[in-house]
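Student: predicted structure and sequence below. I'll ask about it afterward.
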Amino acid sequence: MTRTGTGTGTGTRARVRPGAAARPAARALVLAAAAALPLLAAAPAQATGYRYWSFWDGSSGSWTYQQQGPATYRPQDGGVDGWRFAVSPDGGSGAARPRAAAGFAAVCGGTAARAGRKRVAVVLDFGTPADAPAGERPPVRRTACAVVPEDASSAEVLAATVPPLRYDGSAILCAIAGYPRSGCGEAVGAGTADAAGAPAKGGGSGDGGGPSVGLAAGGAVVAAVAAGAVVRARRRRTP
């Protein structure tokens, strides 16, 4: 505290050192930021999923997301086509995989090879009740051994073994074995099930229960503002 002027009583006034008033405000900002960050980190992300049949190749013994559509892909004899209906991100390996093993022998082991024909194992996973459109229940998982011409596409494999199929006006496969009865790749909000039946990954990275990137970034801004206030207060205290 420094006195200025002369005399006593009304002639005396106090001058606060530069930065002294800023210190409580800076501390308050730091405490507010520290309290806010756990809440921001716990806020759920709002990932959008799509309800559709994803297409998988199991010829190697494990499921790999198909980079070709069923109308253009032509499996070899001994191939395994896998299909999974689920709420998943928009394509890519983040989609829900079939929950059955990708094994040709288990499906077609008892089917003899034939000249001019090929054998393709088909694995259908209709998903969980949480994946189903309103008013529908998924059929049980099933497999089939298709014996088709050597040049048949995966779409022709499906048509030969698990009809009826339903396509939309853009030739997108909407239903296999009549499921689902309606809808085709509609957006439905956060994903519901992955290959293990746990909450699905949305947007290819989040898990529906993790922190929102936007909220976390907002928390970082709050912390940065608080830190800046501390720095400014310290600079004011410097003579």
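Tutor: Looks like it arrived, so ask away.
Student: every contact and neighbour count from this point should use C-alpha atoms.
Tutor: Fine.
Student: now the closest residue to R23 other than its chain neighbours, what's its secondary structure?
Tutor: In this structure, R23 finds its nearest non-sequential neighbour in A233, 6.2 Å apart by Cα to Cα, 6 or more residues apart in numbering. With DSSP: H, G, I helix; E, B strand; the rest coil as the basis, A233 sits in helix.
Student: neighbours of A233, how many?
Tutor: 20 (other Cα atoms under 10 Å).
Student: so it makes contact with A22?
Tutor: Yes - between A233 and A22 there is a contact under Cα atoms under 8 Å: 5.6 Å.
Student: number of residues surrounding T161?
Tutor: By other Cα under 10 Å, the residues close to T161 number 16.
Student: show me the contacts for T161.
Tutor: Neighbouring residues of T161 by Cα atoms under 8 Å, 6 or more residues apart in numbering: 144-146.
Student: ok, now with 10 Å
Tutor: 122, 143-148, 177 (Cα atoms under 10 Å, 6 or more residues apart in numbering).
Student: alongside the first one, take a look at this:
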Amino acid sequence: MNHMRRAGNPFYRERAQRDLQGFKFTKVFGSGSSTEGTPRYEIWRCRKPGTSDLAMDIVLTPLTVSVTGDIDPLVFQVSRGLDFLAGNDIEYYIHGKLSPECKSVELDRDAMNRDRFDRLHAEVDDLHGAALAEAGIKDTDYERFADLIALAESLPEGEGEAARALEAALDLATRDESFVGTEHEYYHLLGELDLDTSDMGQITKPTDTLMTWLYLANEAARQILDDAALSATELAHAAA
């Protein structure tokens, strides 16, 4: 087993490995070959004998990789084989190739709070750079969000557009984290506070359910490739 390939989020990885214990992986169909040596049409059945819980089929075609069964369907628009599904970059690359109708996202509160920190830090720096430097709060010190808020609240009120922007950023920063539940609601609040949204980064992430299915399919593909590699090694030793 190639443990160096076992990258990714350890929570989802360990759950997928636990859920797949006792599973058998059987190629039920395969024909043709691609330029990379991967069968052009291939179906792998993944299931635990005696139960259909989490059973799934991995289907490879010239244009797609799909996973169907006792999970939500996953369809990837790629001309690849199991090597794609078994890749390391699940949350960005593999998820990025997922068909839009299969995607489900939720608000990433950590990313949202980093955006709130960034806005407040920038406005404090514009008006009170010396005080910010004295406090030693850098633009990457996200864990010091509360310190940044306390500093901003202690500063003298100013006048003009820059002071208004600082007040709006502080208003945003001091809202309870539950003040919004979706990306759209966050954008709407930024508009109400007349804050710029043009340079805002990604503040959504795949849902927990989707991540569970992605890691489960990824782990299944990895175990299939591991089994194939082990069989090839055993055959080579037998022939030696």
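Tutor: Perfect, I can see it now. Since this is a predicted model, take the numbers as computed values, not measurements.
Student: need the TM-score between these chains.
Tutor: Here the TM-score for the pair of chains, by TM-score structural alignment, normalised by the length of structure 1, is 0.32; 124 aligned residues with a Cα RMSD of 5.7 Å.
Student: tell me which stretches of structure 2 form strands.
Tutor: Applying DSSP state E to structure 2 gives strands spanning 24-31, 41-47, 56-60, 65-69, 74-76, 105-107, 204-206.
Student: list the buried residues for the host helix or strand of L39 of structure 1?
Tutor: Following DSSP states H and E, one finds L39 of structure 1 within helix 22-42. By 16 or more other Cα atoms under 10 Å, the buried positions in helix 22-42 of structure 1 come out as 22-23, 26, 29-30, 33, 36-37, 40-41.
Student: scan structure 2 for its longest helix.
Tutor: The longest helix of structure 2 (DSSP state H) is helix 208-239.
Student: tilt between that one and strand 56-60?
Tutor: Using axes from the mean of the first three to the mean of the last three Cα atoms, to 10 degrees, the direction of helix 208-239 of structure 2 lies 70 degrees away from that of strand 56-60.
Student: now helix 208-239 of structure 2 against strand 41-47, angle please.
Tutor: Using the same axes, to 10 degrees: helix 208-239 of structure 2 against strand 41-47 is 100 degrees.
Student: V28 of structure 2 touches L60, doesn't it?
Tutor: No - at 11.9 Å, V28 of structure 2 does not count as touching L60 under the criterion of Cα atoms under 10 Å.
Student: any shared contact partners between these two?
Tutor: 42-44.
Student: among those residues, which ones are buried?
Tutor: Using 16+ other Cα under 10 Å as the burial test, these include 42-44 as buried.
Student: as CSV, the residues you listed with distance to D227 of structure 2 would be great.
Tutor: Shown next, in CSV, are those (distance: Cα to Cα, whole Å):
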residue, distance to D227 of structure 2
E42, 16
I43, 16
W44, 13
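Student: nearest to W213 of structure 2 among the residues you listed?
Tutor: W44 (16.3 Å; Cα to Cα).
Student: how about that closest one: what's its closest non-neighbour residue?
Tutor: Closest residue to W44 of structure 2 apart from its sequence neighbours, by Cα to Cα, 6+ apart: K27 at 4.4 Å.
Student: residues contacting the one you found?
Tutor: K27 of structure 2 neighbours (Cα under 10 Å, 6+ apart): 42-46, 57-58, 224.
Student: tell me how far it lies from N218 of structure 2.
Tutor: According to Cα to Cα, to the nearest Å, K27 of structure 2 stands 16 Å off from N218 of structure 2.
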